Each structure stands twice: as structure tokens, then as C-alpha cells.
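> Predicted model and sequence follow; I will ask about them next.
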Amino acid sequence: MNYYLSNDNVELIPYNKKHNKKTVKWLNDSETKHDFGLTKNITLKEHRKWLQDQNNVCLWAIYEKQSNEHCGNLILFKNPNHRSAFFQIYIGDKRYRKKGLSKSSLIVMMNFVFHHLKFHRLWLNVFSTNYKAISLYENLGFTKEGIERESHYYKNNYKNQVRYSILKEEWLIKEGIK
């Protein structure tokens, strides 16, 4: 089951097939591919197959509230047995980057994870060269857990990934609840 989530800046709408074409276009953009670690272009058929194969996932289309425009996606891979989740986010529409939409989306999603799902831990991987994203995650209270050294190979180069996480108690303190 997917949930509709929102705040003053964004609406997280359950992802559906009407979002596919725009998503595939974004995922094949060279900048998005680089930041997201994709090594090949994705077809609409491959994307549909990938969607069908997902389990224990919440996938949202990010809408900028003022324009009601689909501008990115957020996916949450849930592990209920461990009360933990992994996420990925991107703003695919370049017109909506640097407007705080990732931050707004993450705050809404984090509240959902910790208050509704009652999970204990939320985590992510980010390339060590994605300084804007790292700054955002640290600003939201995520803690650097470690580096997966040279874990991603693309175009004759290795890239490091950094793992960040936040625990429910840390988020409650950041929110001013605890």
C-alpha cells in the first residue's frame, strides 16, 4: 500500500503508470544517471518490469505543490522485520532543483517512516562526490556510518559510496519532540 503525503511545499503522490514516461526520460539524463549511479539507458519496458518486481516498497512521485508539477521521485525500500528502510530520491526536472523540494520531501517521508510505520532506522547510500546531497542529509541529522570504497565502477573509474543513517530517537530530537 502506498500513502499520499504532503506538507506546505510538496505532495508525495503514490507513483502510477502516468509517471513512467517522465521518469524514464529523467533516468536517462546524463546528470541524473551520473548522480544516481546508472550505467546504461533504461527503456520504458525495463522500467515497467523493474516496478513489477518491487516488494515492500513505497514509491512516490514528488509534486511541487504550487505548480502541481511532477518533478521527481522518492522510493522507500521497507524491511519490516528489522524496522528499517532504505531510500533513494531525485529531482528529475532541472527547473525544480535547488528549491528545497528534496528536503521537504525527505522531512515528510521521515515523519511517515518514524511516526506511522514506527520504524527504528532509515538509511541511504550517496556518492562521495555528491556534496549537495551529503550536505542535505547531514543537515537533516543523518550520521555518516562508513565508506564503501570504490564500490561503483563506470567508464573506467571507481567511485566511493557513503552510507548515512538516522535513528528514530535522533529524528525526534531533531524535530524537537524529544
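Received the coordinates, thanks.
> Going by C-alpha atoms from here, please, whenever you check contacts or count neighbours.
OK.
> Would you map the strands across the protein?
Ranges of strands in the chain, per DSSP state E, are 5-6, 10-14, 57-64, 69-79, 84-91, 121-127, 143-154, 157-167.
> Can you lay out those strands as TSV showing mean neighbour count and distance to Ile107?
TSV is the format used below for those (neighbours: other CA atoms under 10 Å; distance: least, CA to CA, whole Å):
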stretch	mean neighbour count	distance to Ile107
strand 5-6	18	10
strand 10-14	22	10
strand 57-64	23	13
strand 69-79	20	12
strand 84-91	19	12
strand 121-127	21	12
strand 143-154	14	16
strand 157-167	17	12
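> Dump the ones you listed to JSON lines, plus distance to Val108.
Below are the strands of the chain laid out as JSON lines (distance: least, CA to CA, whole Å):
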{"stretch": "strand 5-6", "distance to Val108": "6"}
{"stretch": "strand 10-14", "distance to Val108": "8"}
{"stretch": "strand 57-64", "distance to Val108": "11"}
{"stretch": "strand 69-79", "distance to Val108": "11"}
{"stretch": "strand 84-91", "distance to Val108": "13"}
{"stretch": "strand 121-127", "distance to Val108": "13"}
{"stretch": "strand 143-154", "distance to Val108": "19"}
{"stretch": "strand 157-167", "distance to Val108": "15"}
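> dropping in the other structure now:
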Amino acid sequence: MKGIYAAVLPVLLISLIFLAGCTAAAPVTAVTPAVTSTPQVVYVTVTVTPEPEISTASTTAAPVIPAITTFSPTDPIIHRYVYKYMTADGPMGHELKFYPGGTVDYRIGFITTISDNIIITNIVSEASGTWVTLGDMSYYIKVLPTAQGGAQIIRQFKLVPAHEDPRYPGIVLPEQIIGSDGSVLTRTIKD
């Protein structure tokens, strides 16, 4: 048994020296485990100021009325213009009457024709307002209803002088004003 100790002891000592030399030669560094980031939910509070809500049904973009300081008493639009149409209750008409100084009257009602002149005999609605010239035979009107609940009329009109109908030579069409909405009002015989 002494022989076994004698053989194993040198091997054991050499192994210990070898192990001690290997570990002492290299510096010891701590190994940090790899960190895997976990997704985080972060809540952020944001203050938002809401924009005021505007109803498109009640808002109509209207052009800016240019400032006019003088009116010509002989402006060509200073007349009475009528649009007539049929209803189940009889003929009706819309009338715009332009005055010097920039005022306009608007009436709707049942009409009668006397000597080719259209007369509103039974007024259904009426209003008054203002007009300005935009130049080049164009006019801007703004009519406010005299009774509550009526709608404003804000419209641009183009004055078309009396002219020969190109489709029917020899036939003269009367003076008219054509609205930006497509409405056509004809100048009446009697203002």
C-alpha cells in the first residue's frame, strides 16, 4: 500500500501544481449573463386641445364684399328683375329690385301678368339688403330676411344686356341677371 501511495502521490502533486499554475496565470473575470430586454408598456399623457366643430350645413363661404364709396345713379343694374315659375297653387315669382345707393329689395309671391309686365300680387316673403358692383358687369348682393327664420341670400350676379339670340336670328333676348347659383332673372318692362 505504501507503493500505491508512493505512485499516486507524485501524480497527485504534479496535477495540483499544474492546476494551480493554470488558474494563477489567467486573471479571473466575472462573467455577466447576457441581459435580454423585455418589452415595456409606457403610458404617456398628452394634452390635446380639440378644434371647434363647425357644421357645414350652417356655414357658407362667402366672398368678401369690396368697399365701395360711391354709387352711380345710372348703374345698369338699377332696375327690377323677375324669375317666374309654376307651382301647384299657380304662377309664382322671385323679384329683385335694385336702387341707387346700394340697396336691394327681394320678394317672393304669386304673380299676375298685365300687359306683358309681371306683378307680384300676393307676397309670401320679402327681404332687403345691399348690392355692390364688382366690375365687368358683375354684382354682389347680400339680402337679409325681414322675418325671423328666413335664409340669407348671398350671391354674385352677372348682368347680361339685351342681345340677339344666336339660335334664332332676329329674336332679341331681354336684359337678364344670372346668379352664381344658375338662377336667371329677366328685367321687367316696368320698374
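Done, it's in. From a predicted model like this one, the values you see are computed outputs, not experimental measurements.
> what's the TM-score for these two chains?
Overlay of the two chains. TM-score (TM-score structural alignment, normalised by the length of structure 1): 0.28; 79 aligned residues with a CA RMSD of 4.8 Å.
> Without its sequence neighbours, what residue ends up closest to Ser84 of structure 1?
Excluding its sequence neighbours, the residue lying closest to Ser84 of structure 1 (CA to CA, 6 or more residues apart in numbering) is Arg121, at 4.7 Å.
> you'd agree the one you found is up against Ile166?
Yes. Assessed by CA atoms under 8 Å, Arg121 of structure 1 is found in contact with Ile166 at 5.9 Å.
> gap between the closest residue to Val184 of structure 2 other than its chain neighbours and Ile123 of structure 2?
What sits nearest to Val184 of structure 2 in space, not counting adjacent residues and going by CA to CA, 6+ apart, is Ile178, at 4.6 Å. Relative to Ile123 of structure 2, Ile178 of structure 2 is positioned 23 Å away (CA to CA, to the nearest Å).
> Over to Leu159 of structure 2?
In terms of CA to CA, Leu159 of structure 2 sits 26 Å off from Ile123 of structure 2.
> Looking at the two, which is more packed in?
Per other CA atoms under 10 Å, whichever of Leu159 of structure 2 and Ile123 has more neighbours is Leu159, with 19 against 14.
> Next up, the contacts around the nearest residue to the more buried one once chain neighbours are set aside.
Distances taken as CA to CA, 6+ apart put Ile177 closest to Leu159 of structure 2, at 4.5 Å, once the chain neighbours are dropped. By CA atoms under 8 Å, 6 or more residues apart in numbering, the contact set of Ile177 of structure 2 is 81, 157-160, 184-187.
> Just give me the closest of these to Val11 of structure 2.
Taking CA to CA as the measure, Val11 of structure 2 lies nearest Phe157 of those, at 118.6 Å.
> Now do the SS call for that closest one.
Following DSSP: H, G, I helix; E, B strand; the rest coil, Phe157 of structure 2 is assigned to strand.
> Chain neighbours aside, what residue packs nearest to it?
If you skip the residues right next to it in sequence, Phe157 of structure 2 has Gly179 as its closest partner in space, 4.3 Å away by CA to CA, 6+ apart.
> And Gly129 of structure 2, by the same measure?
Val143 (4.0 Å).
> can you pull the contacts of the one you found?
Residues near Val143 of structure 2 by CA under 8 Å, 6+ apart: 104-106, 127-130, 152-154.
> So among those, which ones count as buried?
104-106, 127-130, 154 (16 or more other CA atoms under 10 Å).
> Looking at these, which two lie furthest apart in space?
Within those, Asp105 and Ile154 form the most distant pair, 13.2 Å apart (CA to CA).
> Quickly note the distance from Leu16 of structure 2 to Ile4 of structure 2.
Counting by CA to CA, the gap from Leu16 of structure 2 to Ile4 of structure 2 is 18 Å.
> So for these two, which sits in the more crowded spot?
A count of neighbours by other CA under 10 Å puts Leu16 above the other of Leu16 of structure 2 and Ile4, at 12 against 8.
> any idea how far the more buried one is from Thr23 of structure 2?
Applying CA to CA, the value for Leu16 of structure 2 to Thr23 of structure 2 is 11 Å.
> re the thing from before, could you confirm the residue nearest to Leu159 of structure 2 falls within a strand?
Yes. Judged by three-state DSSP, Ile177 of structure 2 forms part of a strand.
> ok, the residue nearest to His70 of structure 1 when sequence neighbours are not counted - contacts?
Nearest in space to His70 of structure 1, with sequence neighbours left out and distances taken as CA to CA, 6+ apart, is Tyr63 at 4.4 Å. When contacts are counted by CA under 8 Å, 6+ apart, Tyr63 of structure 1 touches 10-13, 69-72.
> now those residues as JSON lines including distance to Leu27 of structure 1?
Shown next, in JSON lines, are the contacts of Tyr63 of structure 1 (distance: CA to CA, whole Å):
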{"residue": "Val10", "distance to Leu27 of structure 1": "21"}
{"residue": "Glu11", "distance to Leu27 of structure 1": "21"}
{"residue": "Leu12", "distance to Leu27 of structure 1": "19"}
{"residue": "Ile13", "distance to Leu27 of structure 1": "19"}
{"residue": "Glu69", "distance to Leu27 of structure 1": "17"}
{"residue": "His70", "distance to Leu27 of structure 1": "14"}
{"residue": "Cys71", "distance to Leu27 of structure 1": "12"}
{"residue": "Gly72", "distance to Leu27 of structure 1": "10"}
